[in-house]
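[1] Make a model of this:
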Amino acid sequence: MDTHHTKAKGDLGVLKAQVSLYEQGYLILQPATDHAPFDLVAYKDGRFKRVQVKYKSLDKTGALTVHFRSCWADKNGTHLRAIDKDEIDLYCIYCPDTDECYYFDPADYNKSVTLRVEAPKNNQTKNVKFTADYRRVP
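    As a prediction, this is how the structure comes out:
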């Protein structure tokens, strides 16, 4: 895989999410358009969940920070827009460094969330969200 190609990274993230969700007992549905605010729909026990998938590598501190916004560039520059949390039921973050998917409801957070693989160097644990607690769909 071309490690710098954004679309290839996104496609890999969606494929990893599909496998992870399937292993958790979900039926996977895909939108018929690339313009939906979600990447796939997971169905289980009579409930549908609209899932937005993100491919995100660990930063230098060993954390995954996800901002609830969309970013794109065009001839007028770079643009940022907050996501509409009413259009997404579940975020799935695929991290290539751990080869794991992490799940959470974006409505539970404000503008961003940070998950950590290991404890910070200062050993703080209060208000720290560890990736191990987010491996299953809530």
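
[2] drop to CA atoms for contacts and neighbour counts, all remaining ones
    Will do.

[3] For the residue nearest the centre of the chain, give its distance to Gly10.
    Centroid-nearest residue in the chain: Ile93, 2.7 Å away (criterion: CA atoms, centre = their mean). Computed with CA to CA, to the nearest Å, the distance linking Ile93 and Gly10 is 10 Å.

[4] Now for these two: what residues contact both?
    Jointly contacting Ile93 and Gly10 under the rule CA atoms under 8 Å, 6 or more residues apart in numbering are 53-55.

[5] In the top strand by length along the chain, which residues are buried?
    Counting residues, the longest strand found in the chain (DSSP state E) is strand 47-55. Across strand 47-55, burial judged by 16 or more other CA atoms under 10 Å covers 49-55.

[6] any idea which of the residues you listed is closest to Asp2?
    Tyr55 (14.1 Å; CA to CA).

[7] All the strands of the protein, residue numbers only.
    Using DSSP E, strands in the chain cover 27-29, 40-44, 47-55, 63-67, 69-74, 77-82, 90-95, 100-104, 112-116, 129-130.

[8] could I get these as TSV with distance to Arg136?
    As requested, the strands of the chain are arranged in TSV below (distance: least, CA to CA, whole Å):
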stretch	distance to Arg136
strand 27-29	15
strand 40-44	13
strand 47-55	13
strand 63-67	16
strand 69-74	23
strand 77-82	25
strand 90-95	10
strand 100-104	6
strand 112-116	14
strand 129-130	13
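
[9] Next, the second sequence, to be compared with the first:
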Amino acid sequence: MVTPHPKQRGQQSEAAVLFEFVGRGLSVLQPFGDNERYDLVVEISGTFYRVQVKTGRLENGRVQFETRSSGTLTNKISKRGYDGEIDVFAVYSPERRETFVVPIEDAPETSMGLRVSAAQKQSPNINWAADYSVERWLETVGE
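    Just a heads-up that it's a prediction; the model follows:
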């Protein structure tokens, strides 16, 4: 299988997340153009949530994703966080065909892993993917 271009991979993840949210009966808005820091807006019980969609990579029993954006300025790569600009990350794992929702306040500044299988070493700092399921998020926001 040919690896898609990063833009195409992002579009595939956005489509998967959109399908997941709409399939659950949520109202989903899409901003016009590519200039917003969020990809979607979801309305739940009258509250709007700005959603940044990320593609997760399955690595060592975790779905790993970047919690900042990368851009190119001349010959330099610029990385920038999302603090104050989004409310949640919606992380789509193509290998698992599953979406996870991570509130911005739970996300570290650079990247995050969501554990989907048992770790070799136990640690209190493990972020279990099940804790970030779409169902769990909807329960916390009152859907």
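
[10] picking up where we left off before, just the closest of the buried residues of strand 47-55 of structure 1 to Thr6 of structure 1, please.
    Tyr55 (9.1 Å).

[11] what's that closest one in contact with, if anything?
    9-10, 12-13, 93-96.

[12] mean shift of the longest helix along structure 2 relative to structure 1?
    Longest helix in structure 2, counting residues (DSSP state H): helix 6-23. Its aligned residues in structure 1 lie a mean 1.0 Å from helix 6-23 of structure 2 after superposition (mean CA distance after the TM-score superposition for structure 1).

[13] now that helix: how far from the chain's centre is it?
    10 Å (CA atoms, centre = their mean, to the nearest Å).

[14] for that helix, which positions count as buried?
    10-14, 16-18, 20-21.

[15] Output the buried residues of strand 47-55 of structure 1 in JSON lines, with distance to Leu29 of structure 1 appended to each entry.
    What follows is those, written out as JSON lines (distance: CA to CA, whole Å):
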{"residue": "Lys49", "distance to Leu29 of structure 1": "10"}
{"residue": "Arg50", "distance to Leu29 of structure 1": "9"}
{"residue": "Val51", "distance to Leu29 of structure 1": "10"}
{"residue": "Gln52", "distance to Leu29 of structure 1": "13"}
{"residue": "Val53", "distance to Leu29 of structure 1": "14"}
{"residue": "Lys54", "distance to Leu29 of structure 1": "17"}
{"residue": "Tyr55", "distance to Leu29 of structure 1": "19"}
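
[16] Return the closest of those with respect to His35 of structure 1.
    Using CA to CA, the buried residues of strand 47-55 of structure 1 come closest to His35 of structure 1 at Gln52, 12.1 Å.

[17] any idea how far Asn127 of structure 1 is from the closest one?
    With CA to CA as the criterion, Gln52 of structure 1 and Asn127 of structure 1 are 24 Å apart.

[18] circling back to that earlier point, His5 of structure 1: which of the strands of structure 1 is closest?
    Across those, His5 of structure 1 has its closest neighbour in strand 47-55 (11.7 Å, CA to CA).

[19] And for Tyr103 of structure 1, the neighbour number?
    22 (other CA atoms under 10 Å).

[20] And it? What does it align with in structure 2?
    Counting by TM-score structural alignment, Tyr103 of structure 1 lines up with Val101 in structure 2.

[21] quick one on the thing from earlier: what's the angle between the longest strand of structure 1 and helix 6-23?
    140 degrees (axes from the mean of the first three to the mean of the last three CA atoms, to 10 degrees).

[22] which residues sit against stretch 119-130 of structure 2?
    With CA under 8 Å, 6+ apart as the criterion, stretch 119-130 of structure 2 contacts 61, 63, 100, 113-116, 136.
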